[in-house]
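Visitor: show me how the following folds:
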Amino acid sequence: MNIRNRLSRKFNFSGMTAYFFILFIIEFVRGAFLVSYLPSYASEQLHFSLSVIGLAVSVHYLMDNAVKVFAGYLIDRFSTRIVLFTGILLSIISIMLVVHAQSEWEILTATALLGIGGSPVWLVCLSGVQEECRASQMSMLYLFWMCGLGLGPVVMNFLMDVDDQVVFNILIGMLCACGLLALTAKSARRSGISKLSLAAQLKMLWERIAKTGFLLPSMILQTTAGGLLVPLLSPFATQHIGLSHSELSISLIAGGVSALLILVPAGKWIDRLGGKWFLIGGFGIFALTVFMLTFSNTFIETVFLSMILGASYASLLPAWNAYLSRYVPQDSVGAGWGLISTIEGIGVVAGPALGGWMAERVSASFPFWMAAVIFAGIACYYLFSRTENLIG
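Guide: From the prediction side, this is the model:
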């Protein structure tokens, strides 16, 4: 028996269980690196400007989104172990490159490699989800994703006070453990390997999405609406609601905890009852709460609204994923989810810029109102459209 099989039997990880932990580790490392380690180390130790650091973070997310389709194609054609391990290896190289960086281009190259290396993880997770319990498994994926993304910066901020080298060692150690887990994990359920070229697969998927009419604009609109609020949450909360930074942090934590508590039960309910009313209710309640947030003027009100936002978002996520899965060909799930992620990424890129422009040209509340209108419009569409056969 080879080493990989011995380790697989010893740790007894099923495919999806291993993917849960791989996703958690990768998001933990990326959050810790981009939010805590890179800004501090690059500015204080390497003496790079904040503009270079900001550009490096943008390059990371740009490359993450840009290679999604190609990463999905590789997942359809090669072993998920190989794809994951290669991505993790690139992530290790990227962090080691930062420590020895001497120029701006080395920093940009390092964050680009981290974006490329982390890009396949979410797609591998999606390709292994079983249709009969999709919403439940997606809830668990979102749970591990949120925990990793949130805990990474928090834990690293404490460790940064100890020593930068300690943080570096921890990040590298976690990625090495992640690589070992990727190599030893049992494969999750995989669909057949498509014999079509990447271009043919994408054309087929695009035609399926285009025929749905509203699905394509809905994918872009909802991520754009969410993106409108990203650069405005902190200044709006402190300048217009009057919260302190500590109160804002507590509000965000309350929303996050609410989302985490609802995610798993919502996934189980969607598997049993169908997702249509979770889509309608999630979009509708989210729209109403975003609108009400602009009239909040106390800390207690803001915390309460944040908890409603978190709960509605958590009930929406697995239902939306289950809806999208109906349009992904079973013999090319990697490329399919890669294209969907890329399309949704358009809104992620465009939203923040539009939100900042609206706040400056109209008012600080206007982007929130526009986001509420978009979410309410999507909820109304699914309420009055005949989509029962698609989302339950």
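Visitor: C-alpha only now, for contacts and for neighbours.
Guide: Fine.
Visitor: who are the contact partners of residue 25?
Guide: 148, 174, 175, 178 (CA atoms under 8 Å, 6 or more residues apart in numbering).
Visitor: host element of it?
Guide: Per DSSP states H and E, residue 25 falls inside helix 15-31.
Visitor: same question for residue 235.
Guide: Per DSSP H and E: helix 233-236 holds residue 235.
Visitor: buried sites along that helix?
Guide: Going by neighbour count (16 or more other CA atoms under 10 Å), the buried part of helix 233-236 is 234, 236.
Visitor: from the middle of its chain, how far away would that helix be?
Guide: 21 Å (CA atoms, centre = their mean, to the nearest Å).
Visitor: and the following helix or strand past that helix, what does it pack onto?
Guide: For helix 233-236, the following helix or strand on the C-terminal side (DSSP H and E) is helix 245-273. The contact analysis (3 or more CA pairs under 8 Å, 6 or more residues apart in numbering; DSSP states H and E) places helix 245-273 against helix 134-160, helix 299-325.
Visitor: will you turn those into TSV that also has distance to residue 253 and mean neighbour count?
Guide: Listed next are the helices and strands packed on helix 245-273 as TSV, based on distance: least, CA to CA, whole Å; neighbours: other CA atoms under 10 Å:
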stretch	distance to residue 253	mean neighbour count
helix 134-160	9	21
helix 299-325	9	22
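Visitor: with distance to residue 111 added, can I get these in CSV?
Guide: Shown next, in CSV, are those (distance: least, CA to CA, whole Å):
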stretch, distance to residue 111
helix 134-160, 16
helix 299-325, 28
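Visitor: quick one: closest of these to residue 360.
Guide: helix 299-325 (23.2 Å; CA to CA).
Visitor: who are the packing partners of the helix or strand that comes right after that closest one?
Guide: Heading C-terminal from helix 299-325, the first helix or strand you meet, by DSSP H and E, is helix 333-361. Secondary-structure packing of helix 333-361 (3+ CA pairs under 8 Å, 6+ apart): helix 50-66, helix 68-77, helix 104-128, helix 198-210, helix 215-229, helix 366-384.
Visitor: second chain to compare with the first, below:
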Amino acid sequence: MTPAHGHTRRKTKSRTGGESSAPTLEEWDTMEPFGSFVVEGGNGEETVFKLGSTATVLPGTRKVGEALELYQYWLVRILAIRGRNCGNSSPKKKNARTKAKPRVPEYWVKIKWYYSPKEVSCRIAGFKESHCDLYERISSDHFEIVSALTFNELVPIMKFREDDPDQQPIGKEDFFTRYFLRTSSKRCEIESYSSKTSNSKSLGCICGDPYDLKDKSSLHIMYMCPRPQCRNFYHTECLLKCRHWTQMTHPLIRLSCSPDTDEFPVLSPCPSKRRKKKTEAEHFQSLSEAIAALDPPLPEPLLQLAAQPIVRGAALSKAGLGLAGNACAVVAARRMVYAAIQKGSSVPDGWESDLELELDAAVVEDRLPALRLDDTDDALVLMCPNCSGPI
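Guide: Now for the predicted structure:
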């Protein structure tokens, strides 16, 4: 099949799709199910679209053959595929003298729509399209039946969970979604995707503003606390204004914030149940001593990476950091350090291959704005507003 026309996205009461030839609900239930369908492109190449795939479809306002950027297509997820006139349904009885017209097979696809930020801004008051990326889409519960002829090509779409310290990097031309739009209720509602491992009750900076993917201000670079009870990013400017900072600036101080516990990282393979409660400073001193005692010592690049602040922001794009920031690499490095301390040994050669991000891109501290106390040379380390841990 070659794409023939675009699809008009709208809701109708009588039919399952926006097209006049779309099957009714009653007919859809009787149609033959399929696991895939094939679309032939203009150059003769065939693309197989399967159940569960995400794909681009030609917008109804566009013509076939019109040059479009990838982000200008509409995005859908395939939920079901059914055929009309495919040979299994009983043909209607014809008069012996009347020649039966050939039945042309048609393939129809039940899809879930991904909305563009512009479309959502028209439905949700306060939702800012300007904060979103060209390749950002909003998942929804809006389902329709569309013709298989409208499909363009297969594309993956990533979930962007802002509170997930293990969030995988998202490329410049990767489709992604961080919000879900509920259209089935009386009022449209939008919510953020969150990590299953997060205990955080809120998502967002103390100022209440969402993550602006286009804001290149260095003061709006966001810092994350990875502890399960926190898992939030905060603007540099907001943390400074609210005096969430400390002058304790040891190079390894951020290692005291683990992504796997709200307490200080366990340094012993068999910790005592009756441990004497230590202060944060005493815990950090124990951590520093444990790292120094390792023989052979941990690789310096690993320690440097583990001690990095977890950050994100458009201001860091020139440094090679994507919109998801460096969290996954820093968190992986911290876990390697904790594991080495517990085992009493260093890490194996080739540890860099376990990182999802290039080492040079993840180590960003030298490219961040210097944090100083007023007009002095006294350096600062930012602190989490929730747990007061160094971030």
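Visitor: now the TM-score, please.
Guide: Scored against TM-score structural alignment, normalised by the length of the second structure, the superposed chains reach a TM-score of 0.23; 170 aligned residues with a CA RMSD of 7.8 Å.
Visitor: closest to residue 318 of the first structure among the contacts of residue 25 of the first structure?
Guide: Minimum distance to residue 318 of the first structure across these is 18.1 Å, recorded for residue 148 (CA to CA).
Visitor: test my guess that that closest one contacts residue 22.
Guide: No - in this structure, residue 148 of the first structure is not within contact of residue 22 by CA atoms under 8 Å, at 9.9 Å.
Visitor: please tell me how far residue 284 of the second structure sits from residue 191 of the second structure.
Guide: 37 Å (CA to CA, to the nearest Å).
Visitor: who has more neighbours out of the two?
Guide: residue 284 (20 against 11; other CA atoms under 10 Å).
Visitor: report the buried residues of the helix or strand residue 109 of the second structure falls within.
Guide: Applying DSSP H and E as the criterion places residue 109 of the second structure in strand 106-115. For strand 106-115 of the second structure, burial by neighbour count (16+ other CA under 10 Å) applies to 107, 108, 109, 110, 111, 112, 113, 114, 115.
Visitor: distance to residue 336 of the second structure for those residues - can I get that in TSV?
Guide: Listed next are these as TSV, based on distance: CA to CA, whole Å:
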residue	distance to residue 336 of the second structure
107	51
108	50
109	46
110	45
111	42
112	40
113	40
114	38
115	39
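Visitor: for residue 54 of the second structure, which non-adjacent residue is closest in space?
Guide: Take residue 54 of the second structure and drop its neighbours on the chain: the residue closest to it by CA to CA, 6 or more residues apart in numbering is residue 77, 4.3 Å away.
Visitor: and the angle from the helix or strand hosting that neighbour to strand 106-115?
Guide: Assigned by DSSP H and E, residue 77 of the second structure belongs to strand 74-84. Comparing the axes of strand 74-84 of the second structure and strand 106-115 via axes from the mean of the first three to the mean of the last three CA atoms, to 10 degrees yields an angle of 160 degrees.
Visitor: and strand 74-84 of the second structure, what does it pack onto?
Guide: Looks like strand 74-84 of the second structure contacts strand 32-34, strand 54-57, strand 106-115 (3+ CA pairs under 8 Å, 6+ apart).
Visitor: skip the chain neighbours and tell me the closest residue to residue 192 of the second structure.
Guide: Per CA to CA, 6+ apart, closest to residue 192 of the second structure is residue 179, 4.4 Å.
Visitor: mind checking how far the residue nearest to residue 86 of the first structure when sequence neighbours are not counted is from residue 139 of the first structure?
Guide: The shortest distance from residue 86 of the first structure to any non-neighbouring residue, by CA to CA, 6+ apart, is to residue 117 (7.3 Å). Remark: distance between residue 117 of the first structure and residue 139 of the first structure (CA to CA) = 24 Å.
Visitor: contacts only, for residue 123 of the first structure.
Guide: Contacts of residue 123 of the first structure (CA under 8 Å, 6+ apart): 68, 71, 72, 75, 334, 337, 338.
Visitor: of those, which is the nearest to residue 143 of the first structure?
Guide: For those, the nearest to residue 143 of the first structure is residue 337 (19.2 Å; CA to CA).
Visitor: burial of that closest one, as a residue count?
Guide: 27.
Visitor: my guess is it contacts residue 70. True?
Guide: No - taking contacts as CA under 8 Å, residue 337 of the first structure lies outside contact range of residue 70: 10.7 Å.
Visitor: the closest residue to residue 46 of the second structure other than its chain neighbours: how many residues sit nearby?
Guide: Once flanking residues are discounted, residue 46 of the second structure sits nearest to residue 40: 4.4 Å by CA to CA, 6+ apart. Using other CA under 10 Å, residue 40 of the second structure has 16 other residues around it.
Visitor: now swap in residue 300 of the second structure and tell me
Guide: 9.
Visitor: repeat that for the one 5 residues further on.
Guide: For residue 305 of the second structure, the number of neighbouring residues by other CA under 10 Å comes to 24.
Visitor: wait, a helix at it?
Guide: Yes - assessed with DSSP: H, G, I helix; E, B strand; the rest coil, residue 305 of the second structure lies in a helix.
Visitor: quick check: residue 205 of the first structure touching residue 336?
Guide: Yes - contact criterion CA under 8 Å: residue 205 of the first structure and residue 336 qualify, at 6.5 Å.
Visitor: which one's more surrounded, those two?
Guide: residue 336 (29 against 20).
Visitor: state the distance from the more buried one to residue 289 of the first structure.
Guide: Taking CA to CA, one finds residue 336 of the first structure at 33 Å from residue 289 of the first structure.
Visitor: cool, and residue 27 of the first structure?
Guide: 28 Å.
Visitor: tell me which of those two has more neighbours.
Guide: residue 27 (24 against 19).
Visitor: roughly how far apart are that one and residue 318 of the first structure?
Guide: Distance from residue 27 of the first structure to residue 318 of the first structure, by CA to CA: 19 Å.
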